[in-house]
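Asks: coordinates for the following, if possible.
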Amino acid sequence: MAFFDYLNTKKNSDLTEQRHQLRQQYRSARRALPPYQQYAQAKKLCALLKRCPEFIHAKSIASYLPNDGEINPSFIHQLAWALGKHVYLPVPTQQKSLRFVPYTRHTQLVTGQWGIKQPRCAARIATQVSLDLILVPLVAFDSTANRLGRGGGYYDRFLASSKRSHRGIKSFGLGHSLQQVEAVPVEAWDITLNGIATPKQIFRSL
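Replies: Below you'll find the predicted structure:
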């Protein structure tokens, strides 16, 4: 048994190191994109996503504000508002999951955890909402909609809870095309998304 325990420990250690290296590599790559390219890619992403059935039919959309070179969904927010959709932003909970709070053109923002902007007084108004679509930031992804995040597990916990309660929320990761890898090294707790949207194309889970 000791030998097999050693093999399992080594396998887990190798997987952890592989994920760590991928995070370093692809966070650096997206941060290196110049502002004009970030802007152009964000517009292309919006143009592609607006034809996606999950976006078209969604009335309530959870999204995020970009940080650390993440692709910017602000054009998607503007389109959603113009179409009469409701937009929500994430707020971390003490259980290391997420709640989503309303976000409009007039929402005042403050700097929250990890330097990420969030709505002012979000802690008071963070209540469970009924979402149709959640747009998820990512560090890397593959063509079968596996996602590598920053490592905190916040989105995985929220999505796992949503699946257990059968809420039927569709989940799409948003990323630059350069963040695609052949296969994301997944852990047991990782949640496969319904799809990944990039400026070039949409990938869907198997």
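Asks: going forward, measure contacts between C-alpha atoms and count neighbours the same way
Replies: Fine.
Asks: please name the residues that touch the residue nearest in space to the middle of the chain.
Replies: Centroid-nearest residue in the chain: residue 136, 1.8 Å away (criterion: CA atoms, centre = their mean). Contacts for residue 136 were tallied using CA atoms under 8 Å, 6 or more residues apart in numbering; they are 63-64, 155, 171-174.
Asks: if we use 6 Å, what do you get?
Replies: Listed by CA atoms under 6 Å, 6 or more residues apart in numbering, the contact set of residue 136 reads 173-174.
Asks: tell me the secondary structure at it.
Replies: Following DSSP: H, G, I helix; E, B strand; the rest coil, we place residue 136 in the strand state.
Asks: any idea how far it lies from residue 72?
Replies: 11 Å (CA to CA, to the nearest Å).
Asks: swap in residue 24?
Replies: 20 Å.
Asks: higher neighbour count, those two?
Replies: residue 72 (23 against 12; other CA atoms under 10 Å).
Asks: quick one, helices of the chain?
Replies: Along the chain, counting by DSSP state H, helices occupy 2-31, 35-49, 53-57, 74-82, 122-125, 154-164.
Asks: one more sequence to fold, the one below, so I can look at both together:
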Amino acid sequence: MHGNSPKSLRQDLLKQRKKFAAGQNYTQTKDRLMAGLIQFLQRDGKSLSTIALYWPIQDEVDLRPALISWANQVSGRRLALPFARPDKHLDFYEWQDGEVLSLSQHGVPEPSPNNPARPAITPDCILIPCVGWSSSDLAGKAQFWRLGYGGGYFDRTLAQLRKNKPNLICMGIGFDWQQLNDDQWSAQTHDEPLDMLLTESGLLR
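Replies: Got it, this is the predicted structure:
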């Protein structure tokens, strides 16, 4: 049973993820999720030129191999990583495998905003790791919500980016067991919905 606050819920879920990542079924489950990502890249990736990924921390799924392969297949495709600004918004900067990154105040590797060779870019698609996730029904259409680490960086950033880029795709990355019901957690008014959610069971749109 989870605690009755978002903070204790996050702590419980992160402990569960650590245990899950060390379990015997993790590799098989992760491979199923990665297969879903590869399928998305093969089908929808043709219309994308820039995908923002995350640098995996705290047992998050490492998406880099599949995304690096996608970027290398066609000239002009780019990958980006987020940079956390002091005002708790994210900027995205082009990233290539092997580049040196710096640690943010939260200990997350991130690109330098002062590298003239790697300008800030607005991605077509953003892949966002979930600590937990939930779904709701709005007028017969499913909506997906992300429980993150509590900083609000992605919510503020998505709210701003969507004003300028309505066709932006925001995809949550998580596992089936991370799904939360209304008794455990429900999205707040400031939470930004996900356009898609990828788990080992497939891509939910």
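Asks: related to what we said a few turns ago, show me what the residue nearest to the centre of the first structure aligns to in the second structure.
Replies: Here residue 136 of the first structure is matched to residue 128 in the second structure, going by TM-score structural alignment.
Asks: just give me the neighbour total for residue 16 of the second structure.
Replies: 14.
Asks: contact partners for the aligned residue in the first structure for it?
Replies: Using TM-score structural alignment, the partner of residue 16 of the second structure in the first structure is residue 29. By CA under 6 Å, 6+ apart, no residues touch residue 29 of the first structure.
Asks: gap between the two ends of stretch 124-142 of the second structure?
Replies: 22 Å.
Asks: list the buried ones in it?
Replies: When neighbours are counted by 16 or more other CA atoms under 10 Å, the buried residues of stretch 124-142 of the second structure are found to be 124-135.
Asks: adding distance to residue 70 of the second structure, write the residues you listed out as TSV.
Replies: Output for those, formatted as TSV (distance: CA to CA, whole Å):
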residue	distance to residue 70 of the second structure
124	14
125	13
126	15
127	14
128	18
129	19
130	22
131	26
132	27
133	26
134	29
135	29
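Asks: list just the nearest of these to residue 108 of the second structure.
Replies: Closest approach between these and residue 108 of the second structure, by CA to CA: residue 129, at 13.2 Å.
Asks: just give the number of residues close to the nearest residue to that closest one once chain neighbours are set aside.
Replies: Of all residues not flanking residue 129 of the second structure in the chain, residue 173 sits nearest, at 4.7 Å (CA to CA, 6 or more residues apart in numbering). Residue 173 of the second structure is flanked by 24 other residues according to other CA under 10 Å.
Asks: list the contacts of residue 173 of the second structure.
Replies: If a contact means CA under 6 Å, 6+ apart, then residue 173 of the second structure has 128-130, 198 as its contacts.
Asks: please redo it, this time with the cut-off set to 10 Å
Replies: 33, 37, 60-61, 63, 127-133, 146, 196-200, 203 (CA atoms under 10 Å, 6 or more residues apart in numbering).
Asks: mind checking how far it is from residue 34 of the second structure?
Replies: 10 Å.
Asks: now the common contact residues for those two.
Replies: Common neighbours of residue 173 of the second structure and residue 34 (CA under 10 Å, 6+ apart) are 61, 63, 198-200.
Asks: from those, which ones fall inside strands?
Replies: Under the assignment DSSP state E, those contribute 198-199 to strands.
Asks: which of the shared contacts of residue 173 and residue 34 of the second structure sits closest to residue 141 of the second structure?
Replies: residue 198 (17.0 Å).
Asks: skipping adjacent residues, who's closest to that closest one in space?
Replies: The shortest distance from residue 198 of the second structure to any non-neighbouring residue, by CA to CA, 6+ apart, is to residue 173 (5.1 Å).
Asks: how many neighbouring residues does the residue opposite residue 44 of the first structure in the second structure once aligned have?
Replies: By TM-score structural alignment, residue 44 of the first structure lines up with residue 32 in the second structure. Residue 32 of the second structure: 16 surrounding residues under other CA under 10 Å.
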